[in-house]
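> Just the structure for this:
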Amino acid sequence: MLSDEALDRMLRDSDPDPGERATDPDSPVATRILARVRQRTRQRRRRVLVMVPTVALVVTGATAGTYAWVAGDGRGHTLDSTGLSCVSSDNGDAVLSFDPGTDDPVATCRERWPELFGRTAPAALTACVDSSRQGSITVYTGGRDQCRSHRSDPYLGPTEEQLRLSHFRADLRKQFADRTCVSHPDFRKVIGRLLDRHGLTGWSARHFQTADREPEGACADVSHYDETERIIWLGDHKAGTPLSWP
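Have a look, this model is predicted:
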């Protein structure tokens, strides 16, 4: 967690109108400061709690500072649009694959609830972006107040880039339908072409490595999409089995 002194310095450096006077917490300036703080602290440990000192932002009636959490991109969007967690209040949670281009998180959890937890889904379910490092989509039992109680923000849907990524993933599956082995060079060639087609600039495909670097295998598949770094991690695939699609 950042110290008060370090965060105060960050806030002052980020403020486009620095000075001794306090900034109105409802002003556009304050909004930009908070957004930058959330962006810069996003890579901290799980469920980081950020303290905003009163010297930078004065909140009427507050004397000891204001607390906020870092959830996703700070604007209601996940940092991992391909995963979804459904959380039962008494039966733990289940992680599912998710497509933000075609699926709704609440509807997906509601449909799978009996299979996952052995009972009918609760009447009220709410999709939030949690404050984990990856900023996942998490569906909780209850209303929108559940987001705040779990240090999360209400999920506001996918970004334009996440929608383009969804279309890219669908096209990639079509390219290799019924294939059980695709070489790494061929896989990267198709990925490059489809990234251009869907306007996913800054993205690249890389071979996933452990601490001991290993050569690429004969066949490739997609291991993981890292949306914050814009990397498609490729793993080695066993020939003769269906390709996996996260």
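> okay, CA-based contacts and neighbour counts for the rest of this
Fine.
> what about Val52, distance to Phe187?
Val52 sits at a distance of 46 Å from Phe187 (criterion: C-alpha to C-alpha, to the nearest Å).
> What distance do you get for His167 to Ala205?
The separation that His167 has from Ala205, given C-alpha to C-alpha, amounts to 17 Å.
> for Ala170, that is, sorry about that
Using C-alpha to C-alpha, one obtains 17 Å as the distance from Ala170 to Ala205.
> what about those two, which has more around it?
For Ala170 versus Ala205, the count of surrounding residues by other C-alpha atoms under 10 Å is larger for Ala205: 19 against 14.
> Name the helix or strand for that one, please.
When secondary structure is defined by DSSP states H and E, Ala205 falls within strand 204-207.
> Glu161 too?
Take DSSP H and E as the rule and Glu161 turns out to sit in helix 160-175.
> List the buried residues of that helix.
Judged by neighbour count (16 or more other C-alpha atoms under 10 Å), helix 160-175 contains these buried residues: Gln162, Leu163, Arg164, Leu165, Ser166, His167, Phe168, Arg169, Asp171, Leu172.
> structure for this one too, so we can compare:
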Amino acid sequence: MSFSIEILLGLLAVIAAITVPLIIYFLQKSKKRLAYEVVSNTQLVGVKSEVQNKIKIYYENKLVENVHLVSIRIINSGNQPISIDDFARPISIQLGSSTNILTCEVLEQSPKDLDISILKMQNSVEIQPLLLNPNDSFNLNILLSDYREELEVSARVKGVAKVEIYREPPPVLNLILLFIMGLSVSLCLLYVVFKDLVESYFGTNSEILVYIIISPIIIIFTYIISSLIVEIIKSCFVRKVKEINSEKNEE
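Got it, this is the predicted structure:
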């Protein structure tokens, strides 16, 4: 059996025929999802323990402590609409048993004509069932006292296992890079299996071919590691800024 470029092209065609439909399938797979994101959590009023007995803070003639402004985003993060009839139990935001919610309002919504109805209770907020098409979202600004960083978002929705923490979908560039990396790995495996045939066809140039195949893997791997390092540094920086702002607010 003699190796030829036709065999190589045929193998590449088989790989493409398998991988491309799989990528398209996962991209277009029906996913009904509901997610939330804590956009911000800012302490507006706080008193250090050493002067707590000397300073009293009032909101509308009521004594309040440890006042926070929490902004929460609710989003349909899937690719299927969530209808009013899909709700067996409305969206509920629990903020801790000791919390006292002062105000709650819709800050932003997309699209503008979302019909949002809110029921405010002492330590929780309930959003009445509404139609949420894919990527529909709204932000709630909740002003509350005695907040202890407790937060739980729940709902009972047909086809949705639970309300998830929102994560940005991977950009198209990442999917393309993963495809190229997968293709390069497949070619490496083919080279290992058909090494003698490849060397008999390309001769001494077979090593150059291996370098060409491996190069995308190294480049993409370096890109992924660099992106992770940047995200870790960014996360540490944001956390440090929040700690500094919290210390300033306490002062």
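> Quick check: TM-score for this pair?
The pair, once superposed, lands on a TM-score of 0.25 when counted by TM-score structural alignment, normalised by the length of structure 1; 106 aligned residues with a C-alpha RMSD of 6.1 Å.
> that older thread, which residues are in contact with the strand holding Ala205 of structure 1?
The set of residues that contact strand 204-207 of structure 1 without belonging to it, under C-alpha atoms under 8 Å, 6 or more residues apart in numbering, is Arg188, Ile191, Gly192, Glu216, Arg230, Ile231, Ile232, Trp233, Leu234, Gly235.
> Filter those down to the buried ones.
Judged by 16+ other C-alpha under 10 Å, buried ones among the contacts of strand 204-207 of structure 1: Arg188, Ile191, Glu216, Ile231, Ile232, Trp233, Leu234, Gly235.
> those strands in the stretch 151-251 of structure 2, which residues are they?
In chain order, the stretch 151-251 of structure 2 shows strands spanning 152-157, 163-165, with DSSP state E, counting those that start in this stretch as the criterion.
> What helices and strands are in contact with the first one?
Counting contacts by 3 or more C-alpha pairs under 8 Å, 6 or more residues apart in numbering; DSSP states H and E, strand 152-157 of structure 2 packs against strand 87-94, strand 163-165.
> Now render the ones you listed as TSV, adding distance to Leu44 of structure 2.
Converted to TSV, those look like this (distance: least, C-alpha to C-alpha, whole Å):
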stretch	distance to Leu44 of structure 2
strand 87-94	20
strand 163-165	25
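> Export those strands as a markdown table, with columns for distance to Glu37 of structure 2 and mean neighbour count.
Rendered in a markdown table, the data for those read as follows (distance: least, C-alpha to C-alpha, whole Å; neighbours: other C-alpha atoms under 10 Å):
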| stretch | distance to Glu37 of structure 2 | mean neighbour count |
| --- | --- | --- |
| strand 87-94 | 12 | 18 |
| strand 163-165 | 6 | 17 |
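> Tell me which of those strands sits nearest to Ala13 of structure 2.
Using C-alpha to C-alpha as the measure, strand 163-165 is the one of those that comes nearest Ala13 of structure 2, at 38.7 Å.
> nearest to Tyr59 of structure 2, of the strands of the stretch 151-251 of structure 2?
Closest of those to Tyr59 of structure 2 is strand 152-157, at 25.3 Å (criterion: C-alpha to C-alpha).
> Now do the closest one and strand 87-94, the angle between them.
Using axes from the mean of the first three to the mean of the last three C-alpha atoms, to 10 degrees, the direction of strand 152-157 of structure 2 lies 180 degrees away from that of strand 87-94.
> about what we covered before: and Ser246 of structure 2, which of the helices and strands packed on strand 152-157 of structure 2 is closest to it?
For those, the distance to Ser246 of structure 2 is smallest for strand 87-94, at 23.0 Å, taking C-alpha to C-alpha.
> Asp153 of structure 1 contacts Thr126, doesn't it?
No: using C-alpha atoms under 8 Å, Asp153 of structure 1 and Thr126 do not qualify as a contacting pair, with a distance of 10.5 Å.
> These two - which one has more neighbours?
In this view Asp153 of structure 1 and Thr126 are compared by other C-alpha under 10 Å, and Asp153 has more residues nearby, 30 against 20.
> Relative to Gln146 of structure 1, how far out is that one?
Relative to Gln146 of structure 1, and taking C-alpha to C-alpha, Asp153 of structure 1 is found at 9 Å.
> for Met10 of structure 1, same thing?
Going from Met10 of structure 1 to Gln146 of structure 1 by C-alpha to C-alpha gives 30 Å.
> same check, this time on Cys109 of structure 1
If you measure Cys109 of structure 1 against Gln146 of structure 1 using C-alpha to C-alpha, the figure is 16 Å.
> Pro114 of structure 1 belongs to a helix?
Yes: assignment of Pro114 of structure 1 by DSSP: H, G, I helix; E, B strand; the rest coil places it within a helix.
> can you count the residues close to it?
Residues within reach of Pro114 of structure 1, counting by other C-alpha under 10 Å, total 12.
> and the gap between it and Ala94 of structure 1?
From Pro114 of structure 1 over to Ala94 of structure 1 (counting by C-alpha to C-alpha), the distance is 12 Å.
> All set now, cheers.
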